[in-house]
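[1] got a sequence here, can you model it:
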Amino acid sequence: MVNIRSLDPSASPLDYYGSELRRLREEAGLKQQQLGDIVFCTASLIGQIETAKKVPTREFSERLDAALMTGGLFSRLVGLVLKSQLPTWFQQYAEMEARAAYISTYQAQLVYGLLQTRDYARAVLGARTEDDLDTKVAARIERQRVLGRETAPLIWVVMSEAVLRQEVGGRAVMRKQLAHLLAMQERKWVKIQMLPFEAGAHTGLMGSFTLLRFEGDPDIVYTEDFVQGHMTANPGAIREGSLRYDHLQAAALSVEDSVALIARVMEERYGDQPEPDGRALA
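    Predicted coordinates:
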């Protein structure tokens, strides 16, 4: 029997998306199976999304817009849906990140979220638990849409050399991730500097942090612990974060030398070597 659970459209973006999908599908005179055939999915998936039991993807939403001729409604809604799937404590930061004109970040252990490949993000987010992993990955990749804006923020990333050498997801995943970093370096608004091990003690030893700058609004500094993130516009914290970041940039390799280091590690550590089972890495 078809699940016709009643939704409260005001309960969440996911509930609103599901109620709109059901309303527009029924207005078009389509059964779930018929719509599923058109957008290349099962009737069960249509039903799960209509009852807010499954989170839609951007690709699914674009196919819905074409099938139901909605003028891009679902493509717009899915951004809100995916943002709502981020941890509650992270949602406000994600909104600030999307509005920032300039992002400067130091990353001690991981590739910055806006520069992660899908497979790398999947390995990171699935390290503790794989519950709702597809949704978590989709939400992280959705944040990266800011990079495609006509007025994308200037992003300056300083990363520890440890980020390149910490194998996350296997050698194939790491090779693609480092290749992605090299490709991102070609964008004029993305700059990456690597902080080599030889730098010794430095001002980022206390951990990763991010500075967000806006046009017309106060700057923000963001840090995380293993429980949640912390955002502040306190002038003293901004000054301290800016000073630490300036020191990190000064200690890091130049952008050009950083490209060379990324490329060297990609080939030497994650190149065409046999996997433990004897298979060659493509």
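[2] from here on, contacts and neighbour counts on C-alpha atoms
    OK.
[3] this structure: helices as residue ranges?
    Applying DSSP state H to the chain gives helices spanning 13-27, 32-39, 43-50, 58-68, 73-84, 88-99, 118-125, 133-143, 161-165, 171-184, 235-251, 255-270.
[4] so the third one versus helix 32-39, what angle?
    Which is helix 43-50. 100 degrees (axes from the mean of the first three to the mean of the last three C-alpha atoms, to 10 degrees).
[5] list the contacts of helix 43-50.
    2-3, 15, 17-19, 21-22, 32-36, 54-56 (C-alpha atoms under 8 Å, 6 or more residues apart in numbering).
[6] out of the helices of the chain, which gets nearest to R213?
    The closest of these to R213 is helix 88-99. By C-alpha to C-alpha, the value is 9.0 Å.
[7] and the angle for the closest one with helix 73-84?
    Using the same axes, to 10 degrees, the inter-axis angle of helix 88-99 relative to helix 73-84 is 130 degrees.
[8] let's see this one next, to set against the first:
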Amino acid sequence: MHINTLDPGASPLDYYGFELRRYREAAGLTQRELGKIVNYTGSLIGQIETARKLPTQAFSDAVDAALGTGGLLSRLLDLVLRSQLPSWFQQVAELEARAAEICTFRTQMIHGLFQTEAYARATLAAMDETDLDDRTAVRLARQRILKKEHPPVAWMILSEAALYQEIGGPQVMRGQLAHLLSFENNPRINIQILPFSAGAHAGLTGSFTLFRFDSDPTIAYTEGYGSGHPTANQDTVKDCSLRYDHLQAAALSLRDSAELIRRVMEERYGEVAEVQLQQ
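    The predicted model follows:
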């Protein structure tokens, strides 16, 4: 296992493993003994200690309690999971974590901050099924910012097309749309649908996101194939902000958006529709 060569400065995952090992040994426990206490295998603990396996929130909470770390491992988990994102996306995750307001427009797919586990898994598996459990967990970990003591205000304008883009099958889509509706009475998370009837609109050039901060300049973010493009260029930010204002004006109200989501969920992905699709 070469555990003695673990470098805590190599990555957040290595640091997590190093601290786990240090606290375990200070408690005089073997990997197997700690595993019995927290209901995980000693082998899994060994893999996490040597940075070969990603920890989870449940694991971190259990080990923190068992070893009396004061919550250290749970606090490290955000850094660990963020470090596992594609390198080009890590800066975006940091912007999400720091932003006071996130305004995003999506054309064909629901934003990662609002995806269910099943929907996220289906999107990630579209062309690559390797390490799917870990990649899904890493994506979902970004959503932890919505549960902070002071979460950002989030706006998502979603093209109506995304409601019909059947990712993962009818059951997955029904669960995903139900998840969107769960935010209906949350004033900090606002979802508007841009209907087909809007016709030509300010977002025809594609999806984009605005990150606004309490004291830093606003960042506009767009994506290309396998790359992200954050910028604080004032002209770009002004253009994206103007486009977002026009998209909000063209989109349905929050109440009407929720009604459309509910209607599509029932009519397209309801139990009767599922039976028809299976026949």
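[9] out of the helices of structure 1, which gets nearest to A108 of structure 1?
    helix 161-165 (6.7 Å).
[10] so how far is the closest one off the chain centroid?
    Relative to its chain's centre, helix 161-165 of structure 1 lies at 19 Å (C-alpha atoms, centre = their mean, to the nearest Å).
[11] repeat that for stretch 81-97 of structure 2.
    With C-alpha atoms, centre = their mean, you get 10 Å for stretch 81-97 of structure 2.
[12] swap in stretch 102-109 of structure 2?
    On C-alpha atoms, centre = their mean, the centre of stretch 102-109 of structure 2 falls 13 Å from the chain's centre.
[13] again, but for stretch 149-166 of structure 1
    Here the centre of stretch 149-166 of structure 1 is set off from its chain's centre by 12 Å, with C-alpha atoms, centre = their mean.
[14] if we can go back for a sec, now the buried members of the contacts of helix 43-50 of structure 1.
    15, 17-19, 21-22, 32-33, 35-36, 54-56 (16 or more other C-alpha atoms under 10 Å).
[15] of all the residues you listed, which two lie farthest apart?
    The span of these, defined through C-alpha to C-alpha, is set by D15 and Q33 at 20.6 Å.
[16] mind listing what's buried along stretch 164-175 of structure 1?
    Buried residues in stretch 164-175 of structure 1, counted by 16+ other C-alpha under 10 Å: 164, 167-169, 171-175.
[17] could I get those residues as TSV with distance to I46 of structure 1?
    Converted to TSV, those look like this (distance: C-alpha to C-alpha, whole Å):
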residue	distance to I46 of structure 1
L164	41
E167	38
V168	34
G169	32
R171	37
A172	34
V173	32
M174	35
R175	36
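[18] out of those residues, flag the one nearest to D257 of structure 1.
    D257 of structure 1 lies nearest to L164 out of the buried residues of stretch 164-175 of structure 1, by C-alpha to C-alpha, at 14.3 Å.
[19] map that closest one across to structure 2 for me.
    Alignment note (TM-score structural alignment): L164 of structure 1 maps to L163 of structure 2.
[20] is that match in contact with R263, as I believe?
    No: with contact defined as C-alpha atoms under 8 Å, L163 of structure 2 does not reach R263; the gap is 10.4 Å.
[21] which residue packs closest to the residue nearest the centre of structure 1, ignoring adjacent ones?
    For structure 1, R140 is the residue whose C-alpha lies nearest the centre (C-alpha atoms, centre = their mean; 2.9 Å). Leaving aside its sequence neighbours, R140 of structure 1 sits nearest to G113 (C-alpha to C-alpha, 6 or more residues apart in numbering; 7.1 Å).
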